[in-house]
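Undergrad: Need coordinates for the below:
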Amino acid sequence: MATLLYARVSTAEQTLDHQQAQAEAAGFTFDHVIADRGVSGVNVLMKDRPEGKRLFDMLRSGDVLVVRWVDRLGRNYADVTDTIREFIRRGVIIRTVINNMTFDGSTTDPIQMAVRDALIAFMAATAQAQAEATKEAQKAGIASAKAKADANDYKGRKPSYSRHQYDQVIDLLGKGASVTQAATETGLTRQTIYRIKDEPAAAEKALAMWGL
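TA: Here you go, the predicted structure:
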C-alpha cells in the first residue's frame, strides 16, 4: 500500500510547492508525488492529463490518494465524480487536506453509501461552480476595465495582490476559510482579504485595469 499526493496548478505563475507543504503540515507523508502543471481543471479531464494518466496507472487497492481539495482533481462536475468513483471502485482511499474528508468504498451500508456519494457530488459541484463564478467575475472585470480605459479614466492605485492571490482568496473563502486563514495562506494582509471579500467585483476590476 502506498500514499500518493496529487497536485495540480492551471497557470504558469502558480506553484505546486504550497500544496505539498500544506499536506505535510497536516501530517501526511508520501511515497509518491504526482503533479500536473499548467493544466486546466475545467477543460482537461483527469484521464487526459499527462500525470493524471500516470495516476490511473499507479493506484492500486489499499492505496491512499491525498489531494488539497477535490478541485485539484478537477473543476468539471462529471469528471470529478467519475474519477472519485472509479478510484473508490478500485479500493483506493481518497483524503483531502482541507476539511480532512475521507472517501472509500469499504462501507456496504446503503445509507452510508448514499451520504458519501451525495457529499462527493456536492463537493464536485462546488468546485465547478467556483470556477464558473471566477470566470464570470474575470469577464465582467475585463469588460469594465476596457470601458474605463476607452473613457481615459484614471486606473487608480495598483492592487497589492496578484491574479493568483485573488483567485486563492476567492477559493479559500468559498470553502469556508476564515479571513485569518486566507491571509496566512496567501501572504496578504487581513485588510486586503476583507477588501476582496466585501467587494470581489471591484477587486477583480482593479486587476483588469492594470492588466494583471
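
Undergrad: going forward, measure contacts between C-alpha atoms and count neighbours the same way
TA: Fine.

Undergrad: Leaving out chain neighbours, which residue sits closest to the most centrally placed residue in the chain?
TA: Centroid-nearest residue in the chain: residue 71, 4.0 Å away (criterion: C-alpha atoms, centre = their mean). Excluding the flanking residues, the one nearest residue 71 by C-alpha to C-alpha, 6 or more residues apart in numbering is residue 127, at 5.2 Å.

Undergrad: The one you found: which element?
TA: Using DSSP states H and E, residue 127 sits within helix 110-150.

Undergrad: With residue 180 instead?
TA: helix 179-186.

Undergrad: For that helix, which outside residues touch it?
TA: The list of residues contacting helix 179-186 from outside it, by C-alpha atoms under 8 Å, 6 or more residues apart in numbering, reads 165, 168, 169, 172, 173, 188, 189, 190, 193, 194.

Undergrad: what helices or strands is the following helix or strand past it leaning on?
TA: Sequence-wise, the next helix or strand downstream of helix 179-186 (DSSP H and E) is helix 190-198. Judged by 3 or more C-alpha pairs under 8 Å, 6 or more residues apart in numbering; DSSP states H and E, helix 190-198 is in contact with helix 163-174, helix 179-186, helix 200-209.

Undergrad: Pull out the buried positions in helix 190-198.
TA: Residues of helix 190-198 classed as buried by neighbour count (16 or more other C-alpha atoms under 10 Å): 192, 193, 194, 196, 197.

Undergrad: Run a quick check on the last one versus residue 170, I expect a contact.
TA: Put plainly, it is residue 197. Yes: counting by C-alpha atoms under 8 Å, residue 197 does reach residue 170; the two are 7.5 Å apart.

Undergrad: Surely residue 94 and residue 61 touch.
TA: No: between residue 94 and residue 61 there is no contact under C-alpha under 8 Å: 11.4 Å.

Undergrad: Comparing the two, which residue is more hemmed in?
TA: More crowded of residue 94 and residue 61, by other C-alpha atoms under 10 Å: residue 94, with 21 against 14.

Undergrad: Is the more buried one in a helix, a strand, or coil?
TA: strand (DSSP: H, G, I helix; E, B strand; the rest coil).

Undergrad: Before we compare anything, build this one as well:
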Amino acid sequence: MAIFGYGRVSTREQTTENQRLEIENAGFKVDYWFTDEGISGKTHASQRPQFVAMLDKIRDGETLVVSRLDRLGRDAEDVLRTVRTLAERKIEVIVLQLGKLDLGSSAGKLMLTMLSAVAEMERSLLVERTQAGLVRAKAEGKTLGRPSKTTPAQREEMITKYAAGETISALARTYGISRASVLAVVNPSREPTGMGPDGVPCAVVDWSDRRKSRGA
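TA: Have a look, this model is predicted:
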C-alpha cells in the first residue's frame, strides 16, 4: 500500500520541503507527495486544489501522513470532517505533531472525540459573536441585511399606488423589483391581509394579474 504525504504553506515564498523531510525522517517513505503553496490555513480542505487531487489519487486502505493537524483543515470542525471522510475509506491518517498518532486507533478516536467537542465550542462561539455583532449594529443604528433597491420616495409611491388599487405585479414591473419586495413595502408587518373560507387568516392573492395574463 502506498504512503501519501501532504504539505501546505501560506505563501509561495515558503517551501513545503521541510515538511516532507520531517515526514521522511520520522520513518515514512513517501510514494506520492502533494503540496498546496500560497494557500492560507483559513481555506477549507475541500477548497485546496492539491489536497483534493490527493484525495482523488489515494486508494482505500492506503496511508496519509501530515506533519501537523492543521494540514487537514482550517479549524476543528473542518479537520473532523476530513478525518471522517478518510476513515470511511479505511485510509490510515498519521499526524506527526501528535506523536505519529494514527487517528484510526483507540487513542486517535479519543482525539477525534476531543476534536468534536472543540468543533462544537467553535460553532457556539461563532453564533455568540454573530448575535453580539447584530445587537451592537442595531444599537448603533446600522441597517442590517441587503440595501434596499428603492428610495424612500419610491416606497411611499408604492404604498399610495397600492392603496389606489394598483396590483402587486404591476408595481413590481414598474420599480423593477420582485413581488416579495413589493409586499415587504406595502405590508411590512407581514400581517394577514384576508380571511380564508374556514375563518383562518390568510394572504390575499393577486388574482387580477393572473386573469389578465390569461386573457380573462
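
Undergrad: Would you quantify the distance from residue 99 of the second structure to residue 120 of the second structure?
TA: 25 Å (C-alpha to C-alpha, to the nearest Å).

Undergrad: In terms of neighbours, single out the busier of the two.
TA: Comparing residue 99 of the second structure with residue 120 by other C-alpha under 10 Å, the one with more neighbours is residue 120, at 14 against 10.

Undergrad: Remind me which helix or strand the residue nearest to the more buried one when sequence neighbours are not counted belongs to.
TA: Sequence neighbours aside, residue 77 is the residue nearest to residue 120 of the second structure in space, at 7.6 Å (criterion: C-alpha to C-alpha, 6+ apart). Assigned by DSSP H and E, residue 77 of the second structure falls within helix 76-88.

Undergrad: Give me the residues contacting that helix.
TA: Applying C-alpha under 8 Å, 6+ apart, the external contacts of helix 76-88 of the second structure come out as 44-45, 69-70, 72-73, 92-93, 103-104, 112, 115-116, 118-120, 122.

Undergrad: Quick check: buried residues in it?
TA: Within helix 76-88 of the second structure, the residues scored as buried using 16+ other C-alpha under 10 Å are 76, 77, 78, 79, 80, 81, 82, 83, 84, 86, 87.

Undergrad: again, but for stretch 96-115 of the second structure
TA: Across stretch 96-115 of the second structure, burial judged by 16+ other C-alpha under 10 Å covers 96, 101, 102, 103, 104, 108, 111, 112, 115.

Undergrad: Make CSV from these and add distance to residue 12 of the second structure to it.
TA: Converted to CSV, these look like this (distance: C-alpha to C-alpha, whole Å):
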residue, distance to residue 12 of the second structure
96, 23
101, 29
102, 30
103, 30
104, 33
108, 32
111, 32
112, 31
115, 30
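
Undergrad: List just the nearest of the residues you listed to residue 210 of the second structure.
TA: Residue 210 of the second structure lies nearest to residue 115 out of those, by C-alpha to C-alpha, at 55.6 Å.

Undergrad: pretty sure the residue nearest to the centre of the first structure is touching residue 124, no?
TA: Yes: the pair residue 71 of the first structure / residue 124 is scored as a contact, 7.2 Å apart, by C-alpha under 8 Å.

Undergrad: measure the spatially closest residue to residue 103 of the first structure that is not a sequence neighbour to residue 65 of the first structure for me?
TA: In space, and not counting its chain neighbours, residue 103 of the first structure is closest to residue 94: 5.1 Å by C-alpha to C-alpha, 6+ apart. Taking C-alpha to C-alpha as the measure, residue 94 of the first structure falls 5 Å from residue 65 of the first structure.

Undergrad: can you check residue 203 of the first structure too?
TA: For residue 203 of the first structure, the distance to residue 65 of the first structure (C-alpha to C-alpha) stands at 35 Å.

Undergrad: between the two, which one's more packed in?
TA: Using other C-alpha under 10 Å, the more surrounded residue of residue 203 of the first structure and residue 65 is residue 65, with 23 against 20.

Undergrad: I'd like the distance between that one and residue 138 of the first structure.
TA: Taking C-alpha to C-alpha, one finds residue 65 of the first structure at 32 Å from residue 138 of the first structure.

Undergrad: All the strands of the second structure, residue numbers only.
TA: Assigned by DSSP state E, the strands in the second structure fall at 3-9, 32-37, 63-66, 92-95, 101-102, 194-195, 201-202.

Undergrad: Please identify the buried residues of the second one?
TA: By 16+ other C-alpha under 10 Å, the buried positions in strand 32-37 of the second structure come out as 34, 35, 36, 37.

Undergrad: my guess is the second one meets residue 4, correct?
TA: It refers to residue 35 of the second structure. No: counting by C-alpha under 8 Å, residue 35 of the second structure does not reach residue 4; the two are 10.9 Å apart.

Undergrad: how much space is there between residue 160 of the second structure and residue 207 of the second structure?
TA: 20 Å.

Undergrad: Tell me which of these two has more neighbours.
TA: Higher neighbour count among residue 160 of the second structure and residue 207: residue 160, with 13 against 10, using other C-alpha under 10 Å.

Undergrad: that older thread, tell me which of the helices and strands packed on helix 190-198 of the first structure is the most buried.
TA: Counting by mean count of other C-alpha atoms under 10 Å, helix 200-209 has the highest mean neighbour count of those, with a mean of 21.

Undergrad: Specify the angle between it and helix 190-198 in degrees.
TA: Here helix 200-209 of the first structure runs at 110 degrees with respect to helix 190-198, directions being taken by axes from the mean of the first three to the mean of the last three C-alpha atoms, to 10 degrees.
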